[in-house]
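Prediction below, plus the sequence it came from.
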Amino acid sequence: MAFNYTLPLRVAQGLFAILILGLMAYVVSDWDGYYAGSPAEANFVLFCSVWTVLALAYLTIAPVRFETAAHKFGILAAEALTMIFWFAGFIALAVLLTDVRCRRWGPCRAAKAAVVFAAFEWLLFAATTIMASLHVWRTRRDHSSKHDPTMEVHPSA
């Protein structure tokens, strides 16, 4: 019996998303109080973490409970869009942090930590996007809309 890598990847994606959500909420909140407003880059990474929580809900629940909603292209689109969001988010925040002088150490360090975790989140979503892409590629000729059963998070019997 082959080991299903999807459940550990989904758990790691969820943990990183919640961790980044907390870090970026602190950064955006404190940055907003110190400057005229929080930068768009920080707000976007905060959005990415909220988007990821919603996307993970779809990616874990739809294949198990709502099979008609778990179309293979829908899953691929959710994976790829989330991966692109994380890539754009961590790059934009990293560039912002190189341009801005951090006068307060707490929010600056939290933003730097969020950049590192966001890069790992991007790698995790790159892995699951590759897995979804391979499934779409393998099933391109059978005209089936079914999702990949190995991408389900429950253990198979």
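Right, received. Where do you want to start? Residues are numbered from 1 along each chain as shown.

switch to C-alpha atoms for all contacts and neighbour counts from now on
Fine.

quick one: secondary structure of the spatially most central residue of the chain?
The centre of the chain sits closest to residue 52, judged by C-alpha atoms, centre = their mean, with a distance of 4.5 Å. Following DSSP: H, G, I helix; E, B strand; the rest coil, residue 52 is assigned to helix.

so who does it touch?
Contacts for residue 52 (C-alpha atoms under 8 Å, 6 or more residues apart in numbering) come out as 14, 17, 82.

same thing with residue 121?
13, 16-17, 86.

do the same with residue 28
Counting by C-alpha under 8 Å, 6+ apart, residue 28 has contacts 38-39, 42-43.

In ChimeraX, how would I select just the buried ones from these?
Burial among the contacts of residue 28 is assessed by 16 or more other C-alpha atoms under 10 Å; the matching ChimeraX selection reads:
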select :38,42,43
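
ok, the contacts of residue 28 vs residue 99, which is closest?
Nearest to residue 99 out of those is residue 39 (C-alpha to C-alpha; 12.1 Å).

For the nearest residue to residue 80 once chain neighbours are set aside, the count of nearby residues, please.
Among residues not flanking residue 80 along the chain, residue 129 sits closest, at 5.7 Å (C-alpha to C-alpha, 6 or more residues apart in numbering). Residue 129 has 21 neighbours, counted by other C-alpha atoms under 10 Å.

Alongside the first one, take a look at this:
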Amino acid sequence: MAFIEALILPLRVIQAVFAIIVLGVLAYAANDWAYYWSPSQVNFLIFTSVWTLLAVAYLVIAPMHFKTAAHKFGILAAETITMLFWFAGFIALAVLLTDIDCTAHTGKYWGPCRASIAGDVFAAFEWLLFTATTIMAALYCWRTRNERSGKHDPAVEVHHV
């Protein structure tokens, strides 16, 4: 458990940093995509980035300061919903980028296209990070399934030094 305790804060920091990167890159792509519209896939990943920043704030602050708000199933729900948002978002954007043939050899390798590719790559890594933390939360819920306590796993709590 000590390994997980040491791992959770860097994972949360990376999750927040990747969300900010995706937010910035895809905000540029949405702004510069076309004159009057931006693809809904890009817009959804922008929403997911903002959602993630709020979710990471909850996942870090609630176990430290608001113990009653850090129920083990609440944490599992926040992790799972965020993981599913990232999965749906990066797959949908990848399909869009394939459909519009966003590749170097077609000459369509313009700014919003390149930014969308970069945002999609970071979104895929974000999905992997949330998959890992969701598995940790699910394993804790499984291990404590017979306990009546809704207490969160102290091993995945962010400890301040």
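Nice, I can see it. Only a predicted model underlies this, so the values are computations on that prediction, with no experimental measurement involved.

After superposition, what's the TM-score here?
Here the superposed chains carry a TM-score of 0.93, computed using TM-score structural alignment, normalised by the length of the first structure; 154 aligned residues with a C-alpha RMSD of 1.5 Å.

where's residue 129 of the second structure relative to residue 50 of the second structure, distance?
Between residue 129 of the second structure and residue 50 of the second structure the distance is 16 Å, computed by C-alpha to C-alpha, to the nearest Å.

returning to that earlier point: now the contacts of residue 28 of the first structure in CSV, with distance to residue 117 of the first structure?
Below are the contacts of residue 28 of the first structure laid out as CSV (distance: C-alpha to C-alpha, whole Å):
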residue, distance to residue 117 of the first structure
38, 20
39, 19
42, 14
43, 16
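
quick one, helices of the first structure?
Taking DSSP state H as the test, the helices found in the first structure are 6-34, 40-65, 72-99, 105-138.

Now those in CSV, please, with extra columns for distance to residue 153 of the first structure.
Output for the helices of the first structure, formatted as CSV (distance: least, C-alpha to C-alpha, whole Å):
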stretch, distance to residue 153 of the first structure
helix 6-34, 5
helix 40-65, 6
helix 72-99, 13
helix 105-138, 12
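
can you tell which of those is closest to residue 146 of the first structure?
Closest approach to residue 146 of the first structure among the helices of the first structure is made by helix 72-99 (5.8 Å; C-alpha to C-alpha).

Residue 112 of the first structure -> the second structure?
Applying TM-score structural alignment, one finds that residue 112 of the first structure aligns to residue 117 in the second structure.

State the number of residues packed around that match.
Neighbour number of residue 117 of the second structure under other C-alpha under 10 Å is 22.

and the equivalent of residue 137 of the first structure over in the second structure, how far is that from residue 160 of the second structure?
The alignment partner of residue 137 of the first structure in the second structure, by TM-score structural alignment, is residue 142. Using C-alpha to C-alpha, residue 142 of the second structure is found at 27 Å from residue 160 of the second structure.

Likewise for residue 153 of the second structure?
Using C-alpha to C-alpha, we find residue 153 of the second structure at a distance of 16 Å from residue 160 of the second structure.

With neighbour numbers in mind, choose between the two.
In terms of neighbours (other C-alpha under 10 Å), residue 153 is the more surrounded of residue 153 of the second structure and residue 160; the figures are 18 against 6.

Translate that one into the numbering of the first structure.
So residue 153 of the second structure corresponds to residue 148, using TM-score structural alignment.

which residues does its match contact?
So residue 148 of the first structure contacts 72, 132, 135 (C-alpha under 8 Å, 6+ apart).

Over to residue 23 of the first structure?
Here residue 23 of the first structure is in contact with 110-111, 113-114 (criterion: C-alpha under 8 Å, 6+ apart).

Take the residues you listed and lay them out in a markdown table including neighbour count.
Listed next are the contacts of residue 23 of the first structure as a markdown table, based on neighbours: other C-alpha atoms under 10 Å:
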| residue | neighbour count |
| --- | --- |
| 110 | 18 |
| 111 | 25 |
| 113 | 16 |
| 114 | 27 |
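
Now flag whichever of those is closest to residue 2 of the first structure.
Checking the contacts of residue 23 of the first structure against residue 2 of the first structure by C-alpha to C-alpha gives residue 114 as the nearest, at 33.9 Å.
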